[in-house]
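Trainee: Quick one, what's the 3D model for this:
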Amino acid sequence: MNIQKERKKTEIEERHFFVNRNIERAHNNIRSADEKYSKNIICNQKYSLFTFIPLVFAQQLKHFLNIFFMLVIILQLFPPVRVSHPLTSIFPWALVQVFVYIKEGTDDYKRYKRDKEANDKQCTRYTVGGAIRVPASELAVGDLIIVTKDERVPADAILLKTEEVNGSIFVRTDQLDGETDWKIKMSHSVFQQMDGFDKVAKSYFEVIAEPPSKDIYSFNGELLVGDTQHKVHEDNMLWMNMVIASGTSLCVVVYTGKDTRAVMNTTKARNKSGLIDKELNFYTKILCSMSFSFAILFTVLRGTYSMWYITLVRFLIIFSTVIPISLRVNIDWARVVYARGMEAHSDTPIVVRNSNIPEELGRISYLLTDKTGTLTTNEMEIKKMHTGDLCYTPDFIQEIYEMITNPKSPADLTACELLIAMCLCNNVIPYAENNKIGYISSSPDEMAMVRWAEKVGITLWGRGPGWVEIKTADSKKRYELLHTIRFTSERKCMGVVIKSEDKVYLYMKGADSVMKKLIIGKDWMEEEAQSMAKEGLRTMVFGRRLVSEEEVKELAQTHTISEDGLDLLGVTGVEDKLQDDVRVSLETLRNAGIKIWMLTGDKVETARCIAVSSRLFSRCSQILTITDIKTRQDADLAIKRIEREKDCLVIDGGSLQILMDMYKTEFITAVSMLAAVACCRCSPTQKAEIAKEVSRITKKRVCCIGDGGNDVSMIQQANVGIGIVGKEGRQASLAADVSVNEFKAIVDLILWHGRNSYKNTAKLAQFIIHRGTTLGIAQGIFSSLFNFCPISIYQGKISIGYVTFYTFLPVFSIVLSKDMSKKVSRKFPELYSDISNGSVLNNSTFSTWMFMGYYQGVVIMILTLFLFESALIQLVSITFSCLVLNELLMVFLCVSKVHNLMIIAQSISILLYFLSFKVLSDEIQIPSEWKKFLLQILLVNIIAILPAIVQYAWRIWMNPPSYRKIQATYSY
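Mentor: Here you go, the predicted structure:
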């Protein structure tokens, strides 16, 4: 019974459709496949038209402040417990909500525009009527499409036919799996033998494919042409985001949209909230507890028990001023300012796509980076060629050319043989392009070697079945290719058997660790290979030996040949070019206390070389390499080795997965202590899992940066995701929180913009809490001196004006404060680590601000009541004026440097306040003796602010922070 259910389930999930079932329908551009399949669209939006309001509202309910003030508003609607007009509570809360909805809507609309740009990208659909250009979003399962050189594959498709006779094409997959080597794909033989694309377009056939899955390394399917079934394998598949590197291909679309391998390996975008939001949520709960405590205490002290619950609720509403409702809106406004500042004040283009996380850039402890396209340009170049006697570099191209043209010594002849070996021992296919020779290769290393040989006068001129042709300055020579020993990741070497005139040679190349077992007379090889590896170069060792006639006969029968006994020809060192200023950037970030991990889909050897050349690993570091873990015993041993290490780790994807499955917490904890880590052969889901678990287990903030579609999951999972606009696509850029054009841009983004954003937001938040606390305590003192009467001293419009018109601009000007220039932040990256651990917002700083709020609230109310005998309206005027002036003065003590906009904001606030005496004369007024009135306010504020001045002076002159010491030397 279960077997029958399983079969039925498989039949339902299995993808089965017809192509060109009705030729007339196909001619009229009518789809053959069912409409049940997913649309071919990219969607990074968080909300739809219907979910926008409820989801944003649900997001707001995560913040305790919003829940509390909704309760206050509801209570204010009932007259028995009302202490002021309901608008005094409704207006601030509504203002906050309106801003949040505008901000979230704007951000999501921007994501919609970016998605639309990607979905509207044109591609070629092929029908009986010919080729037509359509947006990628209009493609459907069963469509025939044409993809040409340098075009991105718009959906998962089966390769039916290519323009190459043998049906092969090369593809680049670095945007899919992170691997830099080009892959070869083969068209299906049943269609490749047809004449032209038109013949295929007029063919009727069926496609049976496995259900959509994440696995990009396997595929099972069938083509039913007539009554014949033809198997389809992974070699026949083009996955979305692959880029065609050569030729033109005709394909049939099998999976679209969310069913494609690329999208299924991408995690759903999540609503990110910063660590500072969680911290402030915690502190607002403390404030709420204080508000409840005060309300209960004052209710008990009032001594009225018949209607005690009415009194309790009224006091609760009165003390709700301690909880700052404007906190959220101020922080959200600040984030908009930070985002615009990042985009406007950057040396390179920056686009902030998620304005909720600027402060997170100031809390980064771990940076997880992709390799290809992020740290490197994926452009290979030979930096050294060593033949034992001499070492050749690109600085001596002309000398090498002359030496090759006219060799005069045995060393010259050895160099010639090594260059010929570079041209013979590879899979590079040359072709003519604009009267120049061009090359197609699955390996950037092989491409670099062939181009190097071409520069010095030995050119790979042609390749065909069983032959290779090489051109020198004055002649061409064709070599017979008898056999090819293919490269595998296990063997780490490849070879060719070549017949030249009457002699047969075996040429081999490979990693030094493998070739040293096959070569005789290798006294200098290992030393030179190690020297190149320390420079971050990818080493390749070449060897050659003469093949006897007996071996040739045996090769023809068994297709195998002995690979040892080689004579050493030389060692080459290939450099994967780094992005501009990568070395300096990594060193600067490391000095800022940020630990850097490299997550790549590339091979272990490649990743290790880049880690060294980019200075992710220092040259004197001890590098622990862990590969091929299979059992729990291997995993136990690996954990112990990592715990003993203090430097660097290189680990392959298989071993990583086993350790994450068996010892996730122990592994992450141990690895997080290392200076740097390189994870190789990582799948997109592995990258995302590492980002998630590092943040969860270490309780630190993780930033991920990448440029490819295979990095999207990692970027979306990180606390902060940074996308680089890549050469092959914009998937990472579109899905990221912040988009940059090059890696070096993140130095200023993190060390300056991130540091300023976090520091200023922490100050702003605590200042606003202090402002509410001061007002609440003043109100409490007033009530306690008047028989604990639950009446608000500040009624109506002035209550609203306190946090809006009178203090908003000066307080908000804190977000524009800067304590150093970009240049200084780069020169002293250690200043970042001073605050990234949360030193500007913690229990100590919160307590200090709370004490200041308590003290100032008590002083302002008591001094006014006991030193100045005044009528109630004058009491309101004096105390309220003192509260406003106190906040304006405190702003000056809160910033590192006073700026012009702050002075303007202070002036506007003072002007608005004095105008209020005219407009709101029924609530506040200046007494006839206005000079005495001003002196009273000034005296009270001097006494109120004195402890803050003393504390500020002690902090600046007696125990100055690091940035203050630097300010004394570097002006900005």
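Trainee: alpha carbons only for contacts and neighbour counts from here, please
Mentor: Noted.
Trainee: Next, count neighbours for the closest residue to residue 515 other than its chain neighbours.
Mentor: Spatial nearest neighbour of residue 515, excluding adjacent residues (C-alpha to C-alpha, 6 or more residues apart in numbering): residue 541 at 6.6 Å. Other residues lying near residue 541 total 27 when counted by other C-alpha atoms under 10 Å.
Trainee: In the protein, where's the longest helix?
Mentor: Among the elements of the chain assigned as helix by DSSP state H, the one spanning the most residues is helix 87-119.
Trainee: now for it, which elements pack on it?
Mentor: Counting contacts by 3 or more C-alpha pairs under 8 Å, 6 or more residues apart in numbering; DSSP states H and E, helix 87-119 packs against helix 52-60, helix 64-76, helix 326-344, helix 731-735, helix 796-803.
Trainee: how about this one, so we can line them up?
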Amino acid sequence: MPVHPAEEEENNSSAEDELTIFSTANNRVPATEFSNPTPPYGYYPHHSALSEQDEEEYHDKSPTFEQSQNPAAYGGGHPSNPRGTMQDINSSPGQQQQQQQQPIYDPLYEDQSPASANSYTHSAAPFNTSFNHNKQSQAQNPRYRPASINSKYAQADDEDEDDDNEEHNIIHGIRSIPLVDNHPSIPNKRATLKQPPIPKSIPLKERLERLFSTQPKELTGERLLYLNDAVRNQREYKFINNHVSTTKYNIISFLPKFLLEQFIAAFKEMTEDIKRGKSDAELNSRPAKVLSGDSYISKPWQDIKVGDVVRLESDEHFPADLILLSSSEPDGLAYIETSNLDGETNLKIKQAHSATSHLTSPELASSITGQLRSEQPNNSLYTYEGTMTLETSMMPSKQISISPDQMLLRGAQLRNTAWMYGLVVFTGHETKLMRNATATPIKRTAVERMVNVQIVFLFVILLVLSVGSAIGSFIRTYSMGNQLWYILQADSGKDKTTSFIEDILTFIILYNNLIPISLIVTMEVVKYQQAALINSDLDMYYSVTDTAALCRTSSLVEELGQIDYVFSDKTGTLTCNVMEFRQCSIAGVPYSDVVDENRKGEIFPFTDLPQILGRNDDQGKITNEFLTLLATCHTVIPEEKDELLNFKFKVRKPQSILIVANGVQEEYQVLNILEFNSTRKRMSSIIRAPDGRIILYCKGADTVILERCSAHQPYKESTLVHLEEYATEGLRTLCIAMREIPEEEYTPWSAIYERAAATVNGRTEEIDKASELIEKNLFLLGATAIEDKLQEGVPDTIYTLQQAGIKVWVLTGDRQETAINIGLSCRLISESMNLVIVNEETAEATAQFITKRLLALKNSSKNPADSEDLALVIDGKSLGFALDKSISKPFLELAVLCKAVVCCRVSPLQKALVVKLVKKNIKGSITLAIGDGANDVSMIQAAHVGIGISGVEGLQAARSADVAISQFRFLKKLLLVHGTWSYVRLTKLILYSFYKNITLYLIGFYFSFANGFSGQTLFESWTLTFYNVVFTVMPPFVLGVLDQFVSARMLDRYPELYTLGQRNIFFTRRIFWEWVATAVYHSIFIFFVTAFVFKDDLILHQGWGSGQWLWGTTTYLVTLLTVLGKAAIISDLWTKWTLLAIPGSFLLTLFILPTYASTAPHIGVSKEYYGLMPRMLSSSVFYFCLLLIPVGCLARDLAWKGYKRLFRPEAYHIVQEIQKFNLPDYRPRMEQFQKAIKKVRAVQRLRRNRGFAFSQTEEGQEQLIRSYDTTLKKAKG
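Mentor: As a prediction, the model looks like this:
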């Protein structure tokens, strides 16, 4: 065939031109093939070289078109010589040189320079198989790109250049809109501000983040606002509105931010974010009353402005950060509950400044004007500084200071107060609550991180294979060119380096599916379905609140099966926030609200107490004193009339209490209140009874009360027995005692107490010393038992989680004794545990204690964790020291050695720091945080997985969490069942996806050795596409969504199975590469067996040659059946969907592939399949390969699976057998025996810890209640 002389000079032309020039002479094949005079069926190269459209273009453009019409003269394909050109092969070198002088023009390229029109596709046939190089071969080769595409690229490049200029102008702030206020009468302080241009050197991601950032800016200085003048505030300072959003995106920022993070998961992310947006919309649309003129109008929370005065009523939540102006209570007092902020349910008292407490009507509130100089927004919940200047028509300007006593934070709730007025100072994301909330983090699971690492290794392998193949192509081209002169031209003038780089890129494209690109999409869809299964689980539906589980972040579902540490809030998460009076012991007689039928006669109901009160014996007198103590010794302000035992607490005055006992109204003068604190563990009231007696009533922990009692105590022993019974039931107890104080003793003591109360330095210690002088020689009246009711199923859930190898830490804002008692009642702390209590006052003392204790544990045993069961209890102050870098590591080491950890009096920030400490320093640990209040949000977001309880404290935690549940007990099934299932399913999906792709696409690498590294594929291109999109798409979904390696019942019965996920037993590097090795083994077995079968161009019974495409299609179907068989082997649960996915996929292939192969060539697509199906389906060799080769591949897998089950079984293998054969479990009888042993031990020995029921703020209460008078008429507001 004539060849242009320039071909010898430009040997290293582009890969695209190589393929195109060879397509015009694709009839050149090895001379050895002419031993078979009969061509394969449908093998007519000159008919398939160009399509009709290409031939027309060829007619129009080719100057040598006439030469192409005489193929016999140039060795072209002709019906008379369809197998090739003997003229070319047998011609002399001189004739070949003459033929090379003829120019070749390629009609598929517009740029016909010598360097771009001189190459060809190389194809060899070591197995003597016929290869058909036609138009479809060009489409399969990634080097191929027509000129029309080049022209489109050129046009697109011009458009991109214009777009780049336009984008440059937009990004650099070049606008035609003037930033000037058109209203000259209204000064605009921001009118002259211009947006500074962003330097072009800044990365595009950072520029986009700057442009679309919605985070509030850090402000300095002070804030000035005008009271009752929202319009002026907005006009002059443009404060942000009160709309709050917890969504990750907005309309403007969604597209650029999301494309940078994860484009493939767009649909899933948008769906979940819409749900967050709906929750935000519900919160932002809550109504609030805002002062407008002389009346209040209703506005949604999002429309509240800085400077507005709002009116709130009892039980309403504060919509923004407010300054308390006045309330319905005397002296502007207001009672608030901050459980949504700090977890405490006891009420806190706030008091308006005396200068504003008289503003008790809309008219008065609207009459004031002035300014408030405030600190800038910050995240400190307990501090505030501001100065208010008041101006009214009735009095001159007055300046007052504003302190935290007047600060009401968003998220808190007004309680026991009819109404209050508040001035809005911080709104929206500037509120202290939102400042404590961190941005919604982007969380990645451990499995995803592992997959990403392995993908990197596989990509390195892909590069190695591509470089190796390129080297093979280079050697063949430049070292073996003279030997393969009939298909090669080794002396091409193209640069060798460029050719080598192009070959590398060619093979990268050819082998790229070794890494399953569709895996990410498959994982996201499967995770979304797994989240849907969690949402639809009726076992996690709470009918009381009509709330189901809600998985907000489906990308973390498999992480639920690998949790090592659970960090839990206490209030509202473990408990119900309800304190109920259950039992009491009076003068050695037990009483209860509910009496068991078996114990009637031993325990009496509360309803018997009124009868005893009427008696004149010792029992009646002691009962009367007992109930009088309960009615007077407290700091309670009456809200509802409680007449359970005919004792009604009616009125509190600054100096007295009025109660109604048995219908008789009595007034008790309050002389002194000796307040509770954690050191004293008791509280006392000294009162003057109506009969003139001075009585000290005292209640507190049994340890401190009993040691202050006199020697003669007739009811001590019986009361101790009752205390033990109460404690074993998990009730919180108080001992009740009293003494009468002679006047001559009280008078000098009162003087001592007054001097102590007036002390400036060390006042608390002096008051405690004075109290010790009077709190002695007490008489024990009895004891009370209060139930701090746990949520249903909490003890069982915590115990099961501990059995599953999960360590539970409780982080609470409650006091130490309360937290310990809850730990005991919920089975977090057992009776046999030794408590390690850390409550030091200084950092040095804390470090010394932790170091000393840790050293003692290490010296006690080689394995300190096994030496004794320990429970660590640490308060917030000591925790603050322990979190310091200098001692955080020893503290964490000590905490890890303990079976349980309880952190008391911790702030929201400390909760998050504890989680981060574990997350950062314990390698490989997966953390989970669960809470129900806004104070838990930072902890929830800091953990790997955040769980929100949608409970009584609002939905702030649930909105910010990854998963929302309504009860703590649902955590057991969420982790042990759904978490374990999701983890095992996803690991199977990932491993199987890698396996099936590597198995098929490695065959292409082996085939490169057969075709001389020409870049030719063994399989038809569209069939390759169908592999992942159609033929093997169902098995991964069924494995990832429906497979169950054991049932939910077994996972609940054997919580130890959860450790499989903690140890990551199903997805390690070793297991991943074992699957890769299996894929390599299967691909080698399939390729070389089929190559051996089809060697020497297998002659079929009709006399046809098999050809490349019959070999390739047979190999393809054998591989498909093998990978589907592998899916069947690893599937643990067979359902109708499994049958549809695995056998059904192969049946679908047997229908689609023949149909496609029979019809596609007739419409100009996949012409390789022309006439293929009749030959393949009539060949017995095809059925031999299809049936026997997959069996040979999978025999090793089946043998290995059987060996592991018989000789190296895992725990889940045993459980699977128990489930399969429904074997009985021996453990119920053992558990009953263990319960009996515990009951015996509980009776035989005293408990070391009995919690006491105090739930109030320490100190500072006497001054407040003495300023309260319930007889005063409350303002209507």
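Trainee: about what we covered before: how much space is there between the aligned residue in the second structure for the residue nearest to residue 515 of the first structure and residue 682 of the second structure?
Mentor: Counting by TM-score structural alignment, residue 541 of the first structure corresponds to residue 735 in the second structure. Going from residue 735 of the second structure to residue 682 of the second structure by C-alpha to C-alpha, to the nearest Å gives 9 Å.
Trainee: what residues do the two have in common as contacts?
Mentor: Shared contacts of residue 735 of the second structure and residue 682, defined by C-alpha atoms under 8 Å, 6 or more residues apart in numbering, comprise 699-701, 705.
Trainee: Just send those back as a markdown table, with neighbour count too.
Mentor: Shown next, in a markdown table, are these (neighbours: other C-alpha atoms under 10 Å):
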| residue | neighbour count |
| --- | --- |
| 699 | 29 |
| 700 | 23 |
| 701 | 23 |
| 705 | 22 |
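Trainee: just those now: which is nearest residue 808 of the second structure?
Mentor: Of all those, residue 808 of the second structure sits closest to residue 701, with 27.2 Å by C-alpha to C-alpha.
Trainee: from memory the match of residue 541 of the first structure sits against residue 782, does it?
Mentor: Yes. With contacts counted by C-alpha atoms under 8 Å, residue 735 of the second structure reaches residue 782, the gap being 6.0 Å.
Trainee: burial measure for the alignment partner in the second structure of residue 754 of the first structure, as a count.
Mentor: Counting by TM-score structural alignment, residue 754 of the first structure corresponds to residue 979 in the second structure. Counted with other C-alpha under 10 Å, the neighbours of residue 979 of the second structure add up to 25.
Trainee: related to what we said a few turns ago, residue 279 of the first structure is nearest to which of the helices and strands packed on helix 87-119 of the first structure?
Mentor: helix 64-76 (11.5 Å).
Trainee: so stretch 423-430 of the first structure aligns onto which residues of the second structure?
Mentor: Using TM-score structural alignment, stretch 423-430 of the first structure pairs with 631-638 in the second structure.
Trainee: Could you find the counterpart of residue 104 of the first structure in the second structure?
Mentor: Aligned counterpart of residue 104 of the first structure in the second structure: residue 269 (TM-score structural alignment).
Trainee: name the helices or strands packed onto the helix or strand hosting residue 289 of the first structure?
Mentor: Per DSSP states H and E: residue 289 of the first structure is located in helix 275-302. Helices and strands touching helix 275-302 of the first structure, by 3+ C-alpha pairs under 8 Å, 6+ apart, are helix 64-76, helix 308-318, helix 755-785.
Trainee: from the middle of its chain, how far away would the shortest one be?
Mentor: By that I understand helix 308-318 of the first structure. On the basis of C-alpha atoms, centre = their mean, to the nearest Å, helix 308-318 of the first structure is displaced by 49 Å from the centre of the chain it belongs to.
Trainee: same check, this time on stretch 914-934 of the first structure
Mentor: A distance of 55 Å separates the centroid of the chain from that of stretch 914-934 of the first structure, by C-alpha atoms, centre = their mean.
Trainee: buried set for that stretch?
Mentor: Buried residues in stretch 914-934 of the first structure, counted by 16 or more other C-alpha atoms under 10 Å: 916, 923-926, 933.
Trainee: Looking at the residues you listed, which are in strands?
Mentor: Among those, no member falls in strands (criterion: DSSP state E).
Trainee: Adding distance to residue 638 of the first structure, write these out as JSON lines.
Mentor: Output for these, formatted as JSON lines (distance: C-alpha to C-alpha, whole Å):
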{"residue": "916", "distance to residue 638 of the first structure": "72"}
{"residue": "923", "distance to residue 638 of the first structure": "74"}
{"residue": "924", "distance to residue 638 of the first structure": "74"}
{"residue": "925", "distance to residue 638 of the first structure": "77"}
{"residue": "926", "distance to residue 638 of the first structure": "77"}
{"residue": "933", "distance to residue 638 of the first structure": "76"}
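Trainee: Identify, from those, the entry nearest to residue 603 of the first structure.
Mentor: Closest approach to residue 603 of the first structure among those (C-alpha to C-alpha): residue 916, at 70.8 Å.
Trainee: What's the match for the closest one in the second structure?
Mentor: The alignment partner of residue 916 of the first structure in the second structure, by TM-score structural alignment, is residue 1153.
Trainee: now its match, nearest residue through space, not along the chain?
Mentor: Per C-alpha to C-alpha, 6+ apart, closest to residue 1153 of the second structure is residue 1023, 7.9 Å.
Trainee: just the strands in the stretch 751-900 of the second structure please.
Mentor: 779-790, 807-811, 834-838, 870-874, 900-903 (DSSP state E, counting those that start in this stretch).
Trainee: any chance of those strands in JSON lines, plus distance to residue 73 of the second structure and mean neighbour count?
Mentor: Listed next are these as JSON lines, based on distance: least, C-alpha to C-alpha, whole Å; neighbours: other C-alpha atoms under 10 Å:
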{"stretch": "strand 779-790", "distance to residue 73 of the second structure": "98", "mean neighbour count": "24"}
{"stretch": "strand 807-811", "distance to residue 73 of the second structure": "86", "mean neighbour count": "25"}
{"stretch": "strand 834-838", "distance to residue 73 of the second structure": "100", "mean neighbour count": "17"}
{"stretch": "strand 870-874", "distance to residue 73 of the second structure": "96", "mean neighbour count": "23"}
{"stretch": "strand 900-903", "distance to residue 73 of the second structure": "92", "mean neighbour count": "25"}
